[in-house]
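K.L.:
turn this into a structure:
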Amino acid sequence: MKRGRRIRSIAVGLLAVGLLAVFVYLFVSSPSQRSSDGRCGAVAVHIQAHQGGDPLFLSPEGILDELTHHGMVLKGRPLDSIDLRGIERILSSLSVYERVEAFVAPSSSTLQIRLREKHPLFIVQDRTGKSYYVTEGRGTIAVRQGFATYLPIVSGELDLPYATSDVYDLMVALRRDSDLVDYFGQVYVDASEGIVLIPRIGRTRVIIGKTTDWAEKLRKWRIFASSVLPRRGMDAFAYVNLDYAGQIVARDRYGVQGFGRDEEGELVRLDATSVSPEPTTPEPAKVTPTLAPRPEPRPAPRPEPHPKESTAPKEKARQEKPAPPKPQSGKPQGAKSSTTKPTPTPRPASKPHKASTPTKPPTNQSKKK
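P.N.:
Model prediction:
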């Protein structure tokens, strides 16, 4: 009997200690964490990004603004009147979250909202002008105002099926390559050339083409970028075409020495006169002679008076006429030149003189004398 009473008293004591511990726990924890009137004291929003860090689309404040826009005022509202399923439905309609949870922790006045973002890979602007995100798993998200993410942009002649098939495979291959994950900032789809990649640094267009052997083409670009670009420069080529099997075709941006571009853009050889030879020995520069400065004019000395010369010799020289030149014959040298008599100049007719008496011929007497 005594033994049974002892066991019964021990069991009652243990039960009393347990009940006391429960009452103490409720008394200590409940007043500090639960509002006395049962209202929402705070809202905690937790957003899980794909690789950690800051959210890509909406911040926690943006989540609360989105709920307020739909009429969900949470803080200060009675907890039993909050539509938790309505909160999840509103946030899931944004299509940027793959998981949404809203709940109130036991013995707490804080509303918990937990979200997990989808993983967007790139932004698409198709030929119709529509824009959307392509996420991991080939999903899409409509672009709306308030969303801002730093992602590559794919534009040009493409539609949704092509963006979620061939273009998606190329972007996944770029993300898996540690050297090229952030190398290209824009992707353009051309109707004739196919996919063209635009790097973030430089202006060289990398033509990938239309065939889908992306891994081989990216391997050729890594070889070209590591061996040629460091020697020639990031902007040395207008484009690099990787769409040829076993080779790389590149076009020099500034042309090859001795060649030029015609009106159609074809490479042609220039004339020998238009090609500038390689510089050898620099020629001395031509020096343009400069005129010496003119001396300042000095006053001319006054001429001294000279004695007057007699004018008689000058008058005599004027009176003398030069002798007429001898006529030269036109016959060759050695032939006898015949002297021609000068033609007598006609004298002016003089007045007729009176007939003079003819003189008598001399007589013999005059001969004797």
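K.L.:
C-alpha only now, for contacts and for neighbours.
P.N.:
OK.
K.L.:
which ones are touching residue 199?
P.N.:
183-186, 205 (C-alpha atoms under 8 Å, 6 or more residues apart in numbering).
K.L.:
considering these, which possesses the most neighbours?
P.N.:
residue 205 (19 neighbours; other C-alpha atoms under 10 Å).
K.L.:
pretty sure it contacts residue 198?
P.N.:
Yes: assessed by C-alpha atoms under 8 Å, residue 205 is found in contact with residue 198 at 5.5 Å.
K.L.:
show me the contacts of residue 199 that map onto strands.
P.N.:
184-186, 205 (DSSP state E).
K.L.:
how about those residues, which pair is most distant?
P.N.:
Spatially, the most separated pair among the ones in strands among the contacts of residue 199 is 185 and 205, at 11.7 Å (C-alpha to C-alpha).
K.L.:
also this sequence, please, to line up against the first:
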Amino acid sequence: MSELSHRWFSRIADIDSALWQTFFSDDPLTSHAFLWALEHSGCVSQATGWQPMHLAIYQDQQLVALSPGYLKSHSYGEYVFDWAWAEAYQQHGLEYYPKWLSAVPFSPVEGHRISIKHSEPARVYQYIEQLLQDTAKQQGWSGWHVNFCSEQVAKQLAKGSAMLRLGVQFQWFNQDHHCFNDFLHSMSARKRKAIKKERAKISAANITIQWYQGEQITPAQMNLFIAFYQRTYLKRSGHLGYLNSQFFTLLQQLMADQLVLMFAKQNNQVIAATFSLKSHNTLYGRYWGASHDIDCLHFELCYYQGIEFCIANNLKHFHCGAQGEHKISRGFSPVYTYSAHAMIDTTFAAAIADYLQREQQHMAIYKQQCQALLPFKQ
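P.N.:
Here you go, the predicted model:
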């Protein structure tokens, strides 16, 4: 049987884009174009603490697996929080960084993280797991992590040295609705009335929403969205956001057919905007910004309009980011997210494993509680 081999890539540009897409075909966030734009714009680099270190696995010179990866010098922009682990390392005089992370930078969205095309995928997983363990020890990493991967990948890695971690997000699923009213009629009368009341506030404020996608999006409209995005980050965090204007401009040039902008207008003036990506069956709501604080505008633009867009375009799934228990009453169901974590220090690995086991129990109870709060008819 032929031996497996590997290669690390410090630039995704060194991996053929067409070949990459055969492994990550319909996920816009792991597309070659999206990851290339992050690198080419400088949003990810050694200077920003996201040093590209993508992993390729070969058998007889044939590519059989790929994983987008980064060498991290901090934990910002990951959304699977390990700050307490890093603090514990520091308190014991140990270095938590660097660590290796397979993820999509700044994107708490589940998707392909390790994509394998091999007749014996378990063999490839074992090779990758051992490779990461050996490299971590050689390079002085505290460990390696795979964030927001599929359940299958997380559980496969957990058969080896990695530990499984669960999270909960809220997502919308299209139950073959023909219109927004179909969706509302799946709810109890009280919840249906509450949503209608929220949407009525938008109409009463003389606010209209317009969708733009693909070639409809002009450079001027993209620049307008960027201004909203930066203003929102500046107000909330004191900086202009993880993503710069060049990144969004590159996305418009490279993958316009997967972009969706929504603008809220009041008296013919744009007062808010959202930026989303789409695949053949999913809308990924990513960023929003507004110049005015208007009651219920965020719910309208970030949730209800996304639902309407999915119904109108026969998309089955609306993923609108992390956190947000307020999404439950608006029809977003709790779902598990999965990640895998391996720590080289055995003492810390045992402590974190105990923590994660207790966290999983908490997450199961939390998900069940959220499920009980859904607004749908019994």
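K.L.:
quick one: TM-score?
P.N.:
The TM-score (TM-score structural alignment, normalised by the length of the first structure) is 0.19; 112 aligned residues with a C-alpha RMSD of 6.5 Å.
K.L.:
closest to residue 44 of the first structure among the contacts of residue 199 of the first structure?
P.N.:
residue 185 (35.8 Å).
K.L.:
quick revisit: wait, which of the ones in strands among the contacts of residue 199 of the first structure is closest to residue 224 of the first structure?
P.N.:
Distances from residue 224 of the first structure to those, taken as C-alpha to C-alpha, are shortest for residue 205 (13.1 Å).
K.L.:
can you work out which residues contact both of residue 185 and residue 205 of the first structure?
P.N.:
Shared contacts of residue 185 of the first structure and residue 205, counting by C-alpha under 8 Å, 6+ apart, come down to 197-199.
K.L.:
can you lay out these as TSV showing distance to residue 22 of the first structure?
P.N.:
Formatted as TSV, those follow (distance: C-alpha to C-alpha, whole Å):
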residue	distance to residue 22 of the first structure
197	67
198	68
199	66
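K.L.:
ok, the closest residue to residue 88 of the first structure other than its chain neighbours - contacts?
P.N.:
The shortest distance from residue 88 of the first structure to any non-neighbouring residue, by C-alpha to C-alpha, 6 or more residues apart in numbering, is to residue 100 (5.7 Å). Residues in contact with residue 100 of the first structure (C-alpha under 8 Å, 6+ apart) are 88, 91-92, 113-116.
K.L.:
same list (these) but as a markdown table, adding secondary structure and distance to residue 209 of the first structure.
P.N.:
Formatted as a markdown table, those follow (DSSP: H, G, I helix; E, B strand; the rest coil; distance: C-alpha to C-alpha, whole Å):
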| residue | secondary structure | distance to residue 209 of the first structure |
| --- | --- | --- |
| 88 | helix | 44 |
| 91 | helix | 40 |
| 92 | helix | 38 |
| 113 | strand | 46 |
| 114 | strand | 43 |
| 115 | strand | 40 |
| 116 | strand | 36 |
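K.L.:
of those, grab the buried ones for PyMOL.
P.N.:
In PyMOL syntax, the buried subset of these is picked out as below (16 or more other C-alpha atoms under 10 Å):
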select buried, resi 88+91+92+113+115+116
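K.L.:
what is the nearest of the contacts of residue 100 of the first structure to residue 219 of the first structure?
P.N.:
residue 116 (35.0 Å).
K.L.:
burial of the nearest residue to the closest one once chain neighbours are set aside, as a residue count?
P.N.:
Nearest non-adjacent residue to residue 116 of the first structure, counting by C-alpha to C-alpha, 6+ apart: residue 48, 4.7 Å away. Counted by other C-alpha under 10 Å, the residues lying close to residue 48 of the first structure total 17.
K.L.:
repeat that for residue 237 of the first structure.
P.N.:
Neighbour number of residue 237 of the first structure under other C-alpha under 10 Å is 20.
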